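Enquirer: what's the 3D shape of this:
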Amino acid sequence: MFTLNKFYIDGAWVDPSATETMPVMNPASNSQIGVLSLGNGDDVNAAVAAAKKAFESFSKTSKAERLELLKRLLAVSKARQEDLAQAITTEMGAPISMSRASQADCAVGHLKGFIAALESSEERETLANGDILSREPIGVCGLITPWNWPINQIALKVIPALATGSTCVLKPSEHTPLSAQIYAEMVHEAGYPAGVFNLVFGDGPTVGSALSRHKDVAMMSFTGSTRAGILVTKDAADTVKRVTLELGGKSPNLVFADCDLETRVAESIAECFHNSGQSCNAPTRMLVESSCYDKVLEIAAEAGKAQAVGEPTQIGDHIGPLFDQIQYDRVQKLIQVGIDEGAKVLVGGLGKPEGLEDGWYVKPTIFADVTNEMRIAREEIFGPVLVIIPFDTEEEGIRLANDTDYGLAAYLQTGSLERAERVASQLRAGGIHINGQDAGYGSPFGGYKQSGNGREGGRFGLEDFQELKVRAPIKL
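Expert: Have a look, this model is predicted:
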C-alpha cells in the first residue's frame, strides 16, 4: 500500500492544505493499492503563485538553454521508462507489454518530437511586409490530463510549456497518480528551476475548476470528455484565457471491398480493442461496403473471438480490464442498449469473461446490422465495443462517416490510391489513418467539431503555448 500525500510546488514536495484523501484502486483486482491526498483552492493558489514567479525569469531563457533542459529530461525519461510502464499497468490496467511499447514510450517519443520542433522553430522572423514577428511564451499554463493515456497526455502538455518558456501547474487524473508523480520526479531530476513545473493532485470540480478560473493562469489545456471540456471552457471564460481541448470521438472506419479484407478487418478490430477500447480516437464505427459485408462479418467474428483478455502483469498482446466500476457499468449499459435497439451481437455481449470476475474486465463485443441512428453508433462507449454498419456507395459511406458530433480521427481501408486520396480529402476529422498507417511523433493531434480545438505535438503543439507579437522595424 502506497501513500501519496505530497504535492510538487516551487521545486519541493510539500504538504497539501486540504486533508481529504481518496483510495487508489487496481482495476485488475478491484483492490485498494494506495491512498492519495486531494488538493483544494489554496493548493492551486500556491502552485500558480510559484509558476507566476518562475515565469519572470524562465520566460527570458534562450532557446539553447531550453533545449539543453529538454535533452536532460530526455535522458531521464529513457532511464525511467520501465518505472512509468509498471506504474501505468498498476494504476489503470494496461497490459505490461502495451504499457512498455505504447504508454510509457510516449514520454520519450513526444519529447523527441518537441525537441526537433523547437530546434527548427524561429522565435523571431521578418514578415514579407518587413514587420518583425516574435513568438513569446504565453505565461502560466493550467494542464488537466486524463487516466486512459496518462503519460501521453502529460507529455503533450508539459513538454511544450517547458519548451516555449512558459510555466505550468499540472492536475493529472486523480485515478492515475503513480505515473504523474514519477513524471514530476523526472522534471525535478532534469534540473528545471523551482516553480517552472508544479503538480497538484485533486478532482475536477475542486482543483480543476480552481485552476480554470484562476486569474493568473493564461492558458488551460484539457484532455477528457466533451462534457468536462465544456465545463473547463465555461470556468475559463470570465478571465478570457486561451483554452485548448482534446475531447471525445466516435471514429469511423470505412472498409471498401477493394482492400485486403482479411488483413485490414482483423487489424482494424485489434485497433478498436487496443487499450481495452479506452482511446478517444479508437475506430469504433466500422462502415462496410455492402458488396463485402457478409465476408467482413465472418472475418470480424473470427478476429473478435480470438481477442484475448487477461491479467495486466502478464506479457502478451491481450487486453486488460476497464479502468473502474463506473466505466464498466457504462459499457455494460450501452451493450444492453445495443441489444434493445435490435443490433445483432456478433461477438461478446454482457458480463465478464470467464475466469476474470474480480476485476473490471468486459467481453470484447462486436455488433452487426447497426444503423447510424442507434445510440451505440453515436455515443462514445469507451470500451472494447465495435459497431458495424453497411453502406452501398462511396458517397453514402462518406456521409455516414461524417454524420457524427465528433471529428477526432477517421480510418480508411482501400486498395485504390485514387480512392484513398479522394475519400480522405472529404472526411471531417483531424487525423486520417489509411490502411493501418498512423502519424508519427511530432505530427499535430486534435480534432474537428466536438472533439475539441487546438493541436498537440510538434511544431503546432508549441504554437498553442505561444503568443504572437508584431512590430514595425525600428527607425531612428
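
Enquirer: C-alpha only now, for contacts and for neighbours.
Expert: Will do.

Enquirer: Just give me how far stretch 364-379 sits from the chain centre.
Expert: Between the centre of stretch 364-379 and the centre of its chain there are 23 Å (C-alpha atoms, centre = their mean, to the nearest Å).

Enquirer: Buried residues in that stretch, which are they?
Expert: With burial defined by 16 or more other C-alpha atoms under 10 Å, the residues of stretch 364-379 counted as buried are P364, T365, I366, F367, A368, D369, V370, T371, N372, I376, A377, R378.

Enquirer: from memory the fourth one sits against L386, does it?
Expert: Spelled out, it's F367. Yes - using C-alpha atoms under 8 Å, F367 is in contact with L386, at 6.2 Å.

Enquirer: circling back: can you flag which of the buried residues of stretch 364-379 belong to helices?
Expert: Taking DSSP state H, the ones among the buried residues of stretch 364-379 that sit in helices are I376, A377, R378.

Enquirer: Spell out the residue ranges of the strands in the stretch 1-150 of the chain.
Expert: With DSSP state E, counting those that start in this stretch as the criterion, the stretch 1-150 of the chain has strands at 2-4, 7-9, 12-14, 21-26, 31-37, 124-126, 132-137, 140-144.

Enquirer: Sequence B follows; please return its structure for comparison with A:
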Amino acid sequence: MKIINHNYINGEFINIDSNENLTLKNPTTEQEIAQIFLSTPSEMNQAIECASKTFESFSQTSIDERMEILQRIHDELIKHEETLIDLAVLEFGATITTTRRRTKNAINLFLVIKEELKNYDFIKKDAYSLTRKEGVGVIGVIIPWNANLAHLCSNIAPAIALGCTLVIKPSEFNALETQAFLECLHKAKIPKGVVNVIQGTGEIVGEVLTKHPLVNAISFIGSTKTGKKIFENCSKTIKRMTLELGGKSPTILLEDANLQEVIPQVLSSAYSNSGQACHAGSRLLVPKSKLQEVENLLLQNIHKLKIGNPKQEETQIGPMINQTQFNTVQSYIKSGIEDGAKLLCGGLGRAEGFQKGYFVKPTVFICTDETLKIVQEEIFGPVLCVLPYENEQEALQIANNTIFGLSAYVFSNDETKALAFANHIRTGRVLINTATSKAKTPPFGGMKQSGLGRMGGKYSMDAFCEIKSILF
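Expert: Modelled structure (predicted):
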C-alpha cells in the first residue's frame, strides 16, 4: 500500500505535519491501495504566502518564457501518459476508454493554451486610452474527484500563461494520480512557487484557501452546495470567482427524433463517467405518444451495456468512487421508489454478478411528477429519470424547471428546429444531435445555480485576468 505524506510547496516535496490520514480503496475490488495524510491550516498558509511572493517575479516573465514552460509540462506529461491513465482507473474506477480520451485531452490543453497565448490580446490602445489585461494574482483552485487530471490541467495551463501563481487543493481521493502529476511538473522544472499543492480536506485546508486575503481568485469545480459556501467565504475579501457547479441536465427528444439512433446516445450521456458527471443528461424528456417505444428501447439498450472491471476495453460502466458515493446513490434510488416513481429497470443493491466493488445497477425511473427529489437533485450516479411531455411548450417548461443550468441535449431530424428549441433552454451549453461534441475549446460553465464564469481555451485565460484602463 502506497503512502502519500507530503505537499508540494515552492518546488519541493515537503512532509505533512500531521498524523491525520485516510485510506483509499480500489473501488472495483475494495482492496486498500493507499494511505493519505491530511494537511493542517498552517501548511495551507505556507503555500499561499509562497505563491503570493512568487507572483511578484513570475508575473513579470515574458510570453516566450511562459510558452516554454507550457511546452515543457506537456512534453513531460506525455512521457508518463500511461501511468496517469492506470492510476486514474485504479483509484477512481473510470473506464479505461473514457480515461484514455480524457487524459489525452487534458495533456493537450497545455499546447492549446500555448497557441492562445501567442496571439492573446493583452493590450488594446486608441488615441486616449490603453486597456491592459493582467494576471489576477494568486489563484486558489479546489477540484473534485471525477476528472482530476482534466481539472488540474485546465486551471494550471491558463494561470501560467497569464503569469499567475496557484495554490491547489485537489480531492484527497485522487492522491495517487495527483502525486504522479506533480512528479511530472517537478521534472518539467517549472519555476519554484508557481504551482503549490496541498493535500487535505475542504473543511480544514479548503476553508483557509477561500478566506485568505492573499488569494486573489478562486476556481472551484464541485457541488452547488459547496459552491454556495465558497461564494460566502470569498465575499469577505471580494475574490474573483469561477464556479463550475452541479447539473441536472435535460435531454429532449423532439417529436421527429429517430429513436432507434438516439437512445444509445441518450444512455451514453446519462451514464457518462458511470453517471459521475456534472453534465450527464440525467433527465430524459419524451413525447407522451412515444413513451412506450422509448421504454422498450431503453430496456433493449441498457441490457447491452457492459458493467464491470474498468480496466477492460469493453466496459462501459464502472463502479462509484467509494462506499460513500455508492450509499448516496442508493439513497436516491430508495427515494424514487418510495415516492412512487415507476422503476423501469435497475434499483437497489449492487449490480448483478458483483460481490465486491461499488457497482450500482444502471437505473431508469419513469416520472410523471417533476417535483420528485430524484428529478430535481443531482444524483451523481447511473440513474436516469424519464419525463413525458404533451407538446414542445411543456417540454421547454420541464427542461427549464430546475435550479441548475449547466448542459442540455436536443435531438431532432430537423437541425433548424432543434436549434430554435435550444435557444430557449437556460443552460450554459446545449449539444444538438450528439452526446459528445468535437469542438476544441468551447466555453464551459453554467447558468443559474450551475455556476459563474466560463472555462475553456481563451475563456479560461479571460477568467484569470484583471482589466486595467490607462487614460491619456
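
Enquirer: Would you map the helices across the stretch 251-400 of structure 1?
Expert: For the stretch 251-400 of structure 1, the helices defined by DSSP state H, counting those that start in this stretch occupy 261-273, 293-306, 325-340, 375-378, 394-402.

Enquirer: Just put these in JSON lines and tack on distance to P353 of structure 1.
Expert: Formatted as JSON lines, the helices of the stretch 251-400 of structure 1 follow (distance: least, C-alpha to C-alpha, whole Å):
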{"stretch": "helix 261-273", "distance to P353 of structure 1": "15"}
{"stretch": "helix 293-306", "distance to P353 of structure 1": "11"}
{"stretch": "helix 325-340", "distance to P353 of structure 1": "13"}
{"stretch": "helix 375-378", "distance to P353 of structure 1": "21"}
{"stretch": "helix 394-402", "distance to P353 of structure 1": "31"}
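
Enquirer: Then Q450 of structure 1 would be within a strand, right?
Expert: No - Q450 of structure 1 sits outside any strand when classified using DSSP: H, G, I helix; E, B strand; the rest coil, being helix.

Enquirer: Isn't it up against L247?
Expert: Yes - counting by C-alpha under 8 Å, Q450 of structure 1 does reach L247; the two are 7.1 Å apart.

Enquirer: Spit out the residues that contact those two alike.
Expert: Common neighbours of Q450 of structure 1 and L247 (criterion: C-alpha atoms under 8 Å, 6 or more residues apart in numbering): T226.

Enquirer: Looking at the two, which has the bigger crowd around it?
Expert: L247 (27 against 21; other C-alpha atoms under 10 Å).

Enquirer: residues touching that one, list them.
Expert: T223, G224, S225, T226, G229, C280, Q450, S451, G452.

Enquirer: which two in those residues are spaced the farthest apart?
Expert: Pairwise distances across the contacts of L247 of structure 1 (C-alpha to C-alpha) peak at 13.5 Å, for the pair G229 and C280.

Enquirer: quick one: what's aligned to T393 of structure 1 in structure 2?
Expert: Residue pairing (TM-score structural alignment): T393 of structure 1 is matched to N391 of structure 2.

Enquirer: With adjacent residues omitted, what lies nearest to that match?
Expert: P287 (7.1 Å; C-alpha to C-alpha, 6 or more residues apart in numbering).

Enquirer: which one in structure 1 is aligned with that neighbour?
Expert: Correspondence of P287 of structure 2 to structure 1, assessed by TM-score structural alignment: E289.

Enquirer: that older thread, quick check: the match of T393 of structure 1 touching V286?
Expert: No - if you go by C-alpha under 8 Å, N391 of structure 2 and V286 don't touch, sitting 9.6 Å apart.

Enquirer: Looking at those two now, which is surrounded by more residues?
Expert: The neighbour comparison of N391 of structure 2 against V286 (other C-alpha under 10 Å) goes to V286, with 24 against 13.

Enquirer: got the contact list for the nearest residue to that one once chain neighbours are set aside?
Expert: Nearest non-adjacent residue to V286 of structure 2, counting by C-alpha to C-alpha, 6+ apart: P388, 4.9 Å away. Taking C-alpha under 8 Å, 6+ apart, we find P388 of structure 2 in contact with L285, V286, P287, K288, L291, C367, T368.

Enquirer: Recalculate using a threshold of 10 Å.
Expert: For P388 of structure 2, the contact set (C-alpha atoms under 10 Å, 6 or more residues apart in numbering) comprises 284-291, 366-370, 394-395, 398.
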